[in-house]
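Novice: Next comes the sequence, and after it the predicted model I'd like to discuss.
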Amino acid sequence: MRLILLGPPGAGKGTQSARIVEQHGLPQLSTGDMLRAAVAAGTPVGLKAKDVMASGGLVSDEIVVGIVADRIEEPDARGGFILDGFPRTVPQAEALDRMLAEKGIGLDAVIELKVDENALVDRIAKRVADTLARGEPVRKDDNPEAFKTRLVAYRELTAPLSEYYAKKGLLRVLDGMQPIDQVTAEIARILQPQPA
């Protein structure tokens, strides 16, 4: 099972990814984590990324796709994976499709969590309060202004992925404003093997 979860920041992708990991034993592949691991391991792609990151630049789509390509070859990802934070743009999705096609594999589903953006601001405030109550540090981007900036970037860059994957017949849209357990149940229904 190879999945992508889409949705704006705060939509619940992290929560649902963790539940899919727990239920299906799939690794959640975060491009940020993979970049750092590839740099630390000194892989050829990691060395390219290190140079770009050291100069303060953004890592190219080619490098990110290379890191994803290397990571999905590892034993824990051979049976499937959840992509987290990638693709973020249609060109990245196209590059991902080419790389997967070269490996003879494809995506099984792209699940989009649709949410009310105004309600997301309240959700982020609650997340901050819960994090502080647990005595944990709050993410730098968990404040209303930074969050609104992230929403604008999502709308401009990432939202077009919905149409891209809908045209491929892969997109499944869920109401991300439902209770967490309800969203989990709907995702579980989507991921159930379909009768042949």
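Specialist: Structure's in. What do you need? Numbering: from 1, shown residues only.

Novice: C-alpha only now, for contacts and for neighbours.
Specialist: Fine.

Novice: Make sure residue 150 is actually in contact with residue 9.
Specialist: Yes - counting by C-alpha atoms under 8 Å, residue 9 is a contact partner of residue 150 at 7.0 Å.

Novice: Neighbour count for these two, which is higher?
Specialist: Remark: of residue 150 and residue 9, residue 9 carries more neighbours, 20 against 16, as counted by other C-alpha atoms under 10 Å.

Novice: Tell me the spacing between the more buried one and residue 84.
Specialist: 12 Å (C-alpha to C-alpha, to the nearest Å).

Novice: Residue 185 now?
Specialist: Distance from residue 185 to residue 84, by C-alpha to C-alpha: 20 Å.

Novice: And these two? Which one has more around it.
Specialist: Ranked by neighbour count (other C-alpha under 10 Å), residue 185 and residue 84 place residue 84 first, with 20 against 11.

Novice: And that one, how close does it get to residue 151?
Specialist: Here residue 84 is placed at a distance of 17 Å from residue 151 (C-alpha to C-alpha).

Novice: again with residue 174
Specialist: As judged by C-alpha to C-alpha, residue 174 and residue 151 stand 18 Å apart.

Novice: Could you do residue 126 as well?
Specialist: According to C-alpha to C-alpha, residue 126 stands 17 Å off from residue 151.

Novice: So which residues of this structure form strands?
Specialist: Ranges of strands in the chain, per DSSP state E, are 2-6, 28-30, 81-84, 109-114, 171-175.

Novice: Pasting the second one now:
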Amino acid sequence: MARDVVLLGPPGAGKGTHARILSERYRVPHIAAGDLLRSNIKEGTPLGKRAKSFVENGKLVPDQLVIEMIEKRLQDSDVAQGSLLDGFPRTVEQAKALDQMLSEKHRKVRIAVEFNTSEQKLIERLSGRQTCPNCGANYHVRNIPPKREGICDLCGTALTVRTDDRPDTIHERF
């Protein structure tokens, strides 16, 4: 039986952190909508090219683009037994599309978990978040700092701040 789990909540609520833990423990692929968007943009896929300006400007990517990316990812063989969906669905249209995608595979969402926290806490988390562009490791300047400031512990690459984690775009994302 496929195990499809949806993790919902605003940016910085902890969806990705918990999804990584659950993914390792239960050996279920973690599909982060935001990471999927960024990788499509980085790879220059047709969907990534269409989504690029939205992400760079801190805007929500139109439902249809996100749905197409998720649908493509759900066709991969590693998710045949289920997935942890992080940040998808975000809208009613996306939820309906997910139900349709899964029902075509004789699957359904087994559980949905909503993460909530205060806007102030979310802003603190997002504004201090750093990411390794090489290996994808995540850090936070106060909560989970790297051993050497600005350098990834795992691969030694300089850490970056995501475009959508900059103060001017955080409020727009909410």
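Specialist: Nice, thanks for sending it over. Computed from a predicted structure; not experimentally measured.

Novice: rewinding a little: more neighbours: which of residue 126 and residue 151 of the first structure?
Specialist: Under the neighbour definition other C-alpha under 10 Å, residue 126 of the first structure and residue 151 were set side by side, and residue 151 has more, 21 against 12.

Novice: could you list every residue that touches the spatially most central residue of the first structure?
Specialist: When C-alpha atoms, centre = their mean is applied to the first structure, the residue found nearest the centroid is residue 84 (2.1 Å). Contact partners of residue 84 of the first structure, counting by C-alpha atoms under 8 Å, 6 or more residues apart in numbering, are 4, 5, 28, 29, 30, 31.

Novice: Likewise for residue 89 of the second structure?
Specialist: The contact partners of residue 89 of the second structure, by C-alpha under 8 Å, 6+ apart, come to 6, 8, 95, 98.

Novice: How many residues are close by the equivalent of the second one over in the first structure?
Specialist: In the first structure, the residue paired with residue 8 of the second structure according to TM-score structural alignment is residue 6. Applying the criterion other C-alpha under 10 Å, we find 27 residues in the vicinity of residue 6 of the first structure.

Novice: now residue 105 of the second structure
Specialist: Neighbourhood size, residue 105 of the second structure [other C-alpha under 10 Å]: 12.

Novice: separation between it and residue 8 of the second structure?
Specialist: Counting by C-alpha to C-alpha, the gap from residue 105 of the second structure to residue 8 of the second structure is 22 Å.

Novice: Quick one: map residue 22 of the first structure onto the second structure.
Specialist: Correspondence of residue 22 of the first structure to the second structure, assessed by TM-score structural alignment: residue 24.

Novice: now swap in residue 146 of the first structure and tell me
Specialist: So, by TM-score structural alignment, residue 146 of the first structure is matched to residue 169.

Novice: Aligned to the residue nearest to the centre of the first structure, what sits in the second structure?
Specialist: Checking TM-score structural alignment: residue 84 of the first structure goes with residue 86.

Novice: For the residue nearest to its match when sequence neighbours are not counted, give me its contacts.
Specialist: The shortest distance from residue 86 of the second structure to any non-neighbouring residue, by C-alpha to C-alpha, 6 or more residues apart in numbering, is to residue 32 (4.5 Å). Residue 32 of the second structure makes contact with 16, 85, 86, 87, 88 under the criterion C-alpha under 8 Å, 6+ apart.

Novice: quick check, nearest of those residues to residue 46 of the second structure?
Specialist: Nearest to residue 46 of the second structure out of the contacts of residue 32 of the second structure is residue 88 (C-alpha to C-alpha; 20.3 Å).

Novice: Let me see the contact set for the closest one.
Specialist: Per C-alpha under 8 Å, 6+ apart, neighbours of residue 88 of the second structure: 6, 7, 8, 32, 33, 94, 95.

Novice: Apply the buried test to those and list what passes.
Specialist: Neighbour-count burial (16 or more other C-alpha atoms under 10 Å) applied to these gives 6, 7, 8, 32, 33, 94.

Novice: Correct me if wrong: the first one contacts residue 99.
Specialist: This points to residue 6 of the second structure. No - if you go by C-alpha under 8 Å, residue 6 of the second structure and residue 99 don't touch, sitting 11.5 Å apart.

Novice: Residues in contact with both of these two, list them for me.
Specialist: Listed contacts common to residue 6 of the second structure and residue 99 are residue 109; contacts here mean C-alpha under 8 Å, 6+ apart.

Novice: got the contact list for residue 22 of the second structure?
Specialist: residue 28.

Novice: what distance separates stretch 64-77 of the first structure from the middle of the whole chain?
Specialist: 15 Å (C-alpha atoms, centre = their mean, to the nearest Å).

Novice: Can you mark which positions in that stretch are buried?
Specialist: Those would be 64, 65, 66, 67, 68, 71, 72, 77, for stretch 64-77 of the first structure by 16+ other C-alpha under 10 Å.

Novice: ok, now stretch 134-144 of the first structure?
Specialist: If you call a residue buried by 16+ other C-alpha under 10 Å, then stretch 134-144 of the first structure has these buried ones: residue 142.

Novice: Likewise for stretch 27-42 of the first structure?
Specialist: Result for stretch 27-42 of the first structure [16+ other C-alpha under 10 Å]: buried residues 27, 28, 29, 31, 34, 35, 38, 39.
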